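*Asks:* The following comprises the amino acid sequence and a computationally predicted model.
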Amino acid sequence: MDTTLSVSHRGAAYSLSLLPEATLALLHARLEELTNVPAAHQKLLYKGRKASHTGETTLREAGLKDGAKVTLLGATDEEIGGMHKVEDELHRKEHIMREREKRGTVKVRSTASSSVNTYIFHKIEPLSHLPNPTTARAVLARLAADPAIQHVMRLHEFRVGVLTELAPHEHPNLLGLNVNAGEAIKLRLRTNDYDGFRPYSEVRRVLCHELSHNVWGDHDNNFKELNSKLNREVAEFERAAKEGTHSLLGDGAFTYEPSSELEAEARAAYVLGGGASGAATPPRPDESPEERRRRVLDATMRRLRKEEEELEHSCGTHAH
């Protein structure tokens, strides 16, 4: 009699029928055909536990009975390649800056060139005991290299020792935590079932919230004023990026020029004025381009303030 398994992966459900004596290696091969997740990258969760058997273990020996529900974790080769590309870009930038610093010829179009290496995340650290640490590292690397985040860190002279993640099962009610005013910032990257990662834009918004805790510990008016300012600066930065090369400080101290695929991706992914569906706000016939930009920015800030009120209940920093 066949053993029928119900396997879920990223919201999709698959039903597989195999003999009880079939090996886990065969199960992995069948799942690779269905999901494009290579067998070497697959992790199976059964009854809340990670299967730790060898490929030669049979379904019967692994305790996989007829009707069992299994969760598949894992990324495709294409996804992992994209994540490696993001990490490689970050490492490439870091290497260039180190080499220029050694030669004493750091060339940055800013009145405070030393801030490039000072106001940064000094270390990124995924949780190695959770599934797909490579994916988590790529998300953290993307956040650390995000041009808008780097911009506000320079503006406010933020330093963060470690950028790491929160495990959903360890902190089920938290989305972010700032430890000792920037010693470490911890972010919830993963969905509750560990089967995927939360949207990048949401995680980045939590990061802005936690960066505000570098200055203010409680969620008082001082904190809210700074956090609103960070959100506005991120939005203005990306509006300027969308329009091309623009001076992003009032005194023209820093000029943003998209120069890499990573920055181009960030520019394309966050178009100011999009709602939940990403559709742009339609222009009014009687308003100038500058008036429309201001209206769109104000609408964005109202939405962010509402989301911030909800986020405060999921931030653990005030408790520390």
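*Replies:* Cool, the structure landed.
*Asks:* C-alpha from now on. contacts and neighbour counts both.
*Replies:* Fine.
*Asks:* List the buried residues for the lengthiest helix in the chain?
*Replies:* In the chain, assigned by DSSP state H, the helix with the most residues is helix 77-103. For helix 77-103, a neighbour-count test (16 or more other Cα atoms under 10 Å) marks Ile80, Met83, His84, Val86, Glu87, Glu89, Leu90, Met97 as buried.
*Asks:* which strands and helices sit next to it?
*Replies:* helix 133-145 (3 or more Cα pairs under 8 Å, 6 or more residues apart in numbering; DSSP states H and E).
*Asks:* Could you look up the next helix or strand downstream of the helix it packs on?
*Replies:* helix 147-156 (DSSP states H and E).
*Asks:* what does that next one contact?
*Replies:* Defining contact as Cα atoms under 8 Å, 6 or more residues apart in numbering, one finds that helix 147-156 is touched by 115-116, 119-120, 143-144, 159, 208, 230, 233-234, 237-238, 263, 266.
*Asks:* dropping in the other structure now:
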Amino acid sequence: MGSSQEEIQVVKKADSKIIHQLSNKSRSKYAINPYKDVNRVEDLSGHDYTFHRIEVIENFPEPEKARNILERLRDDKGIRAIMKKHKWNVGTLQELSPSERTILGFNRNYGQLISLRLRTNDMEGFRHYPEIRKVLLHELTHNVWGEHDDNFHRLNRQLNKEVVNLDWTASGGNKISNGEFYNPPEEEKVDEKAWQGGSFILGGSSDRSKTLSKRELLAEAALIRLTKEEEELNEGCGSGKL
């Protein structure tokens, strides 16, 4: 579920206040253009499924470091494998200003643009890479599903497994052939408390519970229950609500 250009302007206006403060202190020699990218032209031949453009906020401190983070995400072997497997192309991967402190990222128009918050709230540093990558996986899921429903979370959990399993350089991989590695998927962890007396305690009918195995019912219960991290990512997602 995307955000309109008008909605994006709300964030840009908030950015201008921060930029004005920074420019008065030490960066007044730079032109105020918060979403000018520092990597306009680059050769993407041979990269069919990728992020085709990178944009950072040049007027914020250390724009090169911000660009390095976005480039690291673009070139992350797990992310690249996911993009290739699902045949996804994203027009722009962009730095999101921390001026909207409740937003961690958003996806506009199913992959036209993905914006991620890289900096801490005080703008004194950058958020940890694994945290930013999880937000990217969340926003990539919006390439397919707009709402945060069961379909969304099923795919998002799949991507969080694939980003590790498809990265053959990750530790713990088992070499199988031609330098490739394979990590078998972990078994879905389920809560035994969701199963009581042979019945699935989640509002389902007893007839249906008879037709599904215990493992299937437990896995379904685990899917419906969101983890704390998933709830936080949902709350921090600006797709469709900026």
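*Replies:* Everything's here; your move. What you are looking at is a predicted structure, and each value in this text was computed from that prediction instead of being measured.
*Asks:* what's the TM-score here?
*Replies:* For this chain pair, the superposition-based TM-score is 0.62 by TM-score structural alignment, normalised by the length of structure 2; 176 aligned residues with a Cα RMSD of 3.4 Å.
*Asks:* picking that back up, which member of the buried residues of helix 77-103 of structure 1 is positioned nearest Lys224 of structure 1?
*Replies:* Leu90 (31.1 Å; Cα to Cα).
*Asks:* excluding its backbone neighbours, what's nearest that closest one?
*Replies:* Nearest-residue entry for Leu90 of structure 1: Ala145, 6.3 Å, with adjacent residues in sequence omitted and distances by Cα to Cα, 6 or more residues apart in numbering.
*Asks:* Show only the entries of the contacts of helix 147-156 of structure 1 found in helices.
*Replies:* Ser115, Val116, Leu143, Ala144, Cys208, Leu230, Glu233, Val234, Phe237, Glu238, Glu263, Ala266.
*Asks:* Trace the third one over to structure 2, please.
*Replies:* This points to Leu143 of structure 1. Using TM-score structural alignment, the partner of Leu143 of structure 1 in structure 2 is Leu73.
*Asks:* Also Leu127 of structure 1?
*Replies:* In structure 2, Leu127 of structure 1 lands on Ile57 (TM-score structural alignment).
*Asks:* Which secondary structure state is assigned to that match?
*Replies:* coil (DSSP: H, G, I helix; E, B strand; the rest coil).
*Asks:* Now do the contacts for Ser97 of structure 2.
*Replies:* Ser97 of structure 2 neighbours (Cα under 8 Å, 6+ apart): Val11, Asp15, Ile57, Arg117, Leu118, Arg119.
*Asks:* ok, and the most crowded of those?
*Replies:* Leu118 (27 neighbours; other Cα atoms under 10 Å).
*Asks:* wait, what's in contact with that residue?
*Replies:* Ala66, Ile69, Glu95, Leu96, Ser97, Pro98, Phe126, Arg127, Ile132.
*Asks:* Quick check: the match of Leu127 of structure 1 vs Glu147 of structure 2, distance?
*Replies:* When distance is defined by Cα to Cα, to the nearest Å, Ile57 of structure 2 is 29 Å away from Glu147 of structure 2.
*Asks:* can you check Met123 of structure 2 too?
*Replies:* 31 Å.
*Asks:* Go ahead and confirm Pro184 of structure 2 touches Leu166.
*Replies:* No. Counting by Cα atoms under 8 Å, Leu166 is not a contact partner of Pro184 of structure 2; they are 10.0 Å apart.
*Asks:* So if I had to pick from the two, which one is more boxed in?
*Replies:* Taking other Cα under 10 Å, Pro184 of structure 2 and Leu166 do not tie; Leu166 has more neighbours (23 against 11).
*Asks:* Once you drop chain neighbours, what's closest to the counterpart of the more buried one in structure 1?
*Replies:* Counting by TM-score structural alignment, Leu166 of structure 2 corresponds to Phe237 in structure 1. Counting by Cα to Cα, 6+ apart, the nearest residue to Phe237 of structure 1 once its immediate chain neighbours are dropped is Ala148, at 6.1 Å.
*Asks:* Same question for Ala141 of structure 1.
*Replies:* Glu87 (6.1 Å).
*Asks:* State whether Phe106 of structure 2 is indeed within a helix.
*Replies:* No. Judged by three-state DSSP, Phe106 of structure 2 forms no part of a helix; its state is strand.
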